[in-house]
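> got a predicted structure here, sequence first:
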Amino acid sequence: MTRTTTRRATTRAAVLTACAAMVVIGIQSGSATAGSDGSADATAIVLAPSERAAALKSAQSAAGSEAKALGLDDREKLVVRDVVKDADGTVHTRYERTFDGLPVLGGDLVVHKEKNGNHSVTKATNARITVTSTSAKVPASAAKKAALKVSAAHETSKVVAEDARKVVWAATGKPVLAWETVVTGVQQDGTPSEMRVVTDAATGAELFSYETVHTGTGTGDYNGTVPLTTTANGSTFDLKDGMRGGHRTFDLNQGTSGTGTLFNDADDVWGGGRQDAGVDAHYGAAVTWDYYKNVHGRNGIRNDGVAAYSRVHYGDNYVNAFWSDSCFCMTYGDGSGNSKPLTALDIAAHEMTHGVTSNTAGLVYRGESGGLNEATSDIFAAAAEFHAGNSSDPGDYLVGEKIDIRGTGAPLRYMDKPSKDGNSADYWSSSLGRIDVHYSSGPANHFFYLLSEGSGAKTINGVSYNSPTYDGKAVSGIGIAKAEQVWYKALTAYMTSTTDYQGARTATLSAATDLYGAGSAEYQAVDAAWAAVNVKAGTSGKGGKGARSGS
């Protein structure tokens, strides 16, 4: 049995089910309402879990012939990761690659097949995948020790290194034989660490390393009275959402492992004390699920109809929140003094979007791709806020605006002018990939704001914005409803693990072409918004990965 309840007072399930739907499709105010959603012909269709499983199986059975059609080496194999079908019959199949049975990191690609037989491909790398030998000169044990040193340099504690696995590293130039080692531990602020370290199998030198636990900040108890979907458990009720893939919300009781205790209530009237954080986390997960389902046709984070789960009251004085692929879960700390749970709506949507990115483009969390990864979470957090229509937390282009982490009332980040936070970049530059990914996200956030709302001074939902452009030229927006469709299409169909800013420009222009037509007003707006943040044709720090080509 599944019930929908309010936080403070019990209401009939039918009434609140209608209210829950209204949270998702509620009318937005301000210029963000301008424009309709993307063209029905090019948007993805919703596949039932059984249909998606059948599509994956069919694509895998055809992977051998697809590899030949792409002209891959006989030693290369394609492994299907995702299949997206558009209403117009176009199919986007995302593959990982192997070489002589070894995973190829940075070798992912997406094949686009139109109904009329036209065929194109988007690749993470254009390099030919080959290595002279798959025999490592450096043993796995040495790679493991090297990975532990890399982790120690980041001041990670309680480290444990898994056995290294042999891979082909193709993400940063000429493919080389390498070892990949996952080192787990605890970061300085108490966040779990899952660092991936890639070392050269011939020399032992570090080739690349990046953190896979993505963090953010927020404060709970901001959502007011909200609809919840719960499940009867005998004469009591659990925070388990049977309408959204079985999402569950747990109380960790200040622990840092496991799931803790599933929230339970005697009368289905939730709120007060430790329940507040659970209510806000449960609501945030529902809003995020509904946003992706109703706006983009995505059936859960993995698009398989299965929900992640949420954990609140993590650790002691933990001032953060994080998404982890390994547990497929969202976790919230209680903040300073264990008095401010980090469960704001935009934080929930931001962190869960890291899961969506991981299961689509897989943008590597370092350099320009890492900045785009962070920006994607900020973009869809803003979009989810607008679509929720919650008067206690209306939609805006501010990130973490309710947490007051600095004690000044200022948000963490600003999408209209990112540099207002004192760290983020407004525009692309060749040095962008060398700064923290939370700050290199600035130009993409700025692009999305400009694409949605345009440049200059304006007020939306009571918030004042004044967005500049790199060259001083005015930019007109197309509305957030169209802008979010462009970014989602680009993320799921055209971006890859190595996409940089130039690649993001190419991907969004391809998405705009699919949705609205080549040369359309929307296509021109995408082009103008990128130019306004200094990303133009041929501008790239890494050669414009993620480009689309015929095959």
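The structure has been received and is ready for your questions.

> C-alpha only now, for contacts and for neighbours.
Fine.

> and stretch 434-441, which residues are buried?
Along stretch 434-441, these residues count as buried under the neighbour rule (16 or more other C-alpha atoms under 10 Å): Ile435, Asp436, Val437, His438, Tyr439, Ser440, Ser441.

> now do it: everything it contacts.
Here stretch 434-441 makes contact (C-alpha atoms under 8 Å, 6 or more residues apart in numbering) with 365-368, 370-375, 423-425, 432-433.

> which secondary structure element contains Lys158?
In this structure, Lys158 sits in strand 157-161 according to DSSP states H and E.

> report all helices and strands that that strand contacts.
Helices and strands touching strand 157-161, by 3 or more C-alpha pairs under 8 Å, 6 or more residues apart in numbering; DSSP states H and E, are helix 140-153, strand 176-186.

> strands of the stretch 151-300 of the chain, residue ranges please.
Assigned by DSSP state E, counting those that start in this stretch, the stretch 151-300 of the chain shows strands spanning 157-161, 165-169, 176-186, 192-200, 206-211, 214-216, 228-233, 236-238, 240-241, 247-251, 261-262, 264-265.

> okay, pairing it with this:
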Amino acid sequence: MRLVASTPRTHTPRKNVVRVAALVASAAMVVVGVQSGPAAAQPDPTRASGATALELSPAQRVDAIKSAQADAASEAGALGLGAQEKLVVRDVIKDADGTVHTRYERTYAGLPVLGGDLVVHEAPAGARSVTKATTARIAVPSTDAELPAATAKSSALKAASAEKTAKAAADTAPRKVIWAADGKPVLAWETVVKGVQADGTPSELHVITDAATGKQLFTDEAIEAGTGTGKYNGSVTLGTTKSGTTYNLTDGGRGGHKTYDLNQGTSGTGTLFTDADDVWGGGRQSAAVDAHYGAAETWDFFKNVLGRNGIKNNGVASYSRVHYGNNYVNAFWSDSCFCMTYGDGSGNANPLTSLDVAAHEMSHGVTAATANLTYSGESGGLNEATSDIFATAVEFYSNTASDPGDYLIGEKININGDGTPLRYQDKPSKDGASKDYWASNLGSIDVHYSSGPANHFFYLLSEGSGAKTINGVSYNSPTYDGSTVTGIGRDKATQIWYKALTTYMTSSTNYAKARTATLSAAGALYGTTSAEYKAVGAAWTAINVK
């Protein structure tokens, strides 16, 4: 994304009981390993021990996914899925108390089911529940398309033209899918059209076309925009690698993250930054220092605070590209390249490489790897808000002297040309376009502005309503109903949002379902009678989500 503009079950298949027991045993080994290490982290009092996710090594995660996939047919039967449906495991999360959350995609007659994702939650004693993106039964009369692929391609190119996409071309032939994200499942074509958006951002537009009627059902833009001395972060420590007699921006301690110079180009990876003496900064290196540092701080935040080992939780890094395009006033995440890209701003004078922007873009990758919130409507607003929420959390976690934590987004990059931030979390409407509260038309506006209520929720849950000053910044957060909200602290609010995203949200989660997901997360972490659980409910009510 760009930076700007459950049903309870009691039946438990025998194989799953064995698998849960095995996962609990491996979880115990993880805990022992962490406790016995020489640099073991001290317990965090903001984290409830039972329902927090355990950090798995890449090998343990692979084993957990393989084990779950081996049981997928049995699980499909237990869920009552049809004979033509199959489950494909995307992720497995294990809580400290032994509860296992397995995230699945679905296929029907071998075709991907878009909007058919679900999460199965299973406790060690066998209690089970499931969170589904759709409750509709997946079935279509035939998998033979009445509309030929060529017609779907032509329709998709017209949709891209309507979005003012330049140099539009279908990336590959349309693929046949089941579209289940919007009411009754139908056979459809998915066409991916690549090109360039009006502001210079690359475009990867996914167009869903009804395979019987030719009606355009949905469009989704997949490009999610959004020691050295940097422009914003000052003098910082960088992870670099020596190669021969020179150093390069490869962070071997964080999955091998690399930072490249696109040199105003718009494709490829560009040139890996190198330096003779490992003292970075000045000229073109300044933007690279900020981007590289931002990636490192974001990696450390997810690992040290949330127990997540990289964007996909597999220990593998993405990469960064700086100096994209000419006068490009944006930054974006692309899942297809698994990378962050930063423009240099108006006049190529203000690179969009501040710490919160870097964290925002990397967090889009985390969302894509977990709930995969569809980048449209209310789920798109929640997707954008998720990146803002983690960007704020990273900024406070980093505690960088030149960029202390605040509830302002993009305050360093001067994107408006007048020194004002891009977005405000305490009162989102201060940017002139974002919404403070939920309303029935929220899903029809740009996702960067429909993110406002979720950003507002996070601020209220963290800090509460009313006037206050934090790190020298003054805030005054209102509520929809005039109520007074007492915050529970940013650390707990972050834990709740992360657990909701990774465990209870699906691709189609809207604001009402986000309320349910965060209440489920707060209940699991702190108990359903806790002050934290009650505060979550109060904060949602304060933004008109009841």
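Right, received. Where do you want to start? Owing to the predicted nature of the structure, the values given are computational and were not obtained by experimental measurement.

> please state their TM-score.
Aligned and superposed, the two chains score 0.91 in TM-score terms (TM-score structural alignment, normalised by the length of structure 2); 501 aligned residues with a C-alpha RMSD of 1.1 Å.

> re the thing from before, now the strands of the stretch 151-300 of structure 1 as TSV including distance to Met330 of structure 1 and mean neighbour count?
Converted to TSV, those look like this (distance: least, C-alpha to C-alpha, whole Å; neighbours: other C-alpha atoms under 10 Å):
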stretch	distance to Met330 of structure 1	mean neighbour count
strand 157-161	22	16
strand 165-169	27	24
strand 176-186	17	24
strand 192-200	12	25
strand 206-211	16	18
strand 214-216	10	22
strand 228-233	18	22
strand 236-238	18	18
strand 240-241	15	24
strand 247-251	9	25
strand 261-262	14	14
strand 264-265	19	19
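
> right, and Gly270 of structure 2 touches Leu262 too?
Yes: between Gly270 of structure 2 and Leu262 there is a contact under C-alpha atoms under 8 Å: 4.3 Å.

> look at these two and report which has more neighbours.
When neighbours are counted by other C-alpha atoms under 10 Å, Gly270 of structure 2 and Leu262 differ, and Leu262 comes out ahead with 22 against 18.

> how about the more buried one, what's its partner in structure 1?
Using TM-score structural alignment, the partner of Leu262 of structure 2 in structure 1 is Leu252.

> OK, contacts around that match?
Leu252 of structure 1 makes contact with Gly258, Thr259, Gly260, Thr261, Arg311, Val312, His313, Tyr314, according to C-alpha under 8 Å, 6+ apart.

> closest one of these to Thr43 of structure 1?
Distances from Thr43 of structure 1 to those, taken as C-alpha to C-alpha, are shortest for Arg311 (33.0 Å).

> what's the burial count for the residue mapped onto that closest one from structure 2?
Residue pairing (TM-score structural alignment): Arg311 of structure 1 is matched to Arg321 of structure 2. Arg321 of structure 2: 28 surrounding residues under other C-alpha under 10 Å.

> thinking again about what came up before, ok, which pair from the contacts of stretch 434-441 of structure 1 is furthest apart?
Maximum pairwise distance among the contacts of stretch 434-441 of structure 1 (C-alpha to C-alpha): 18.2 Å, between Tyr365 and Asn423.

> which of the two has more residues huddled nearby?
Neighbour comparison, Tyr365 of structure 1 and Asn423: the larger count goes to Tyr365, with 23 against 15 (by other C-alpha under 10 Å).
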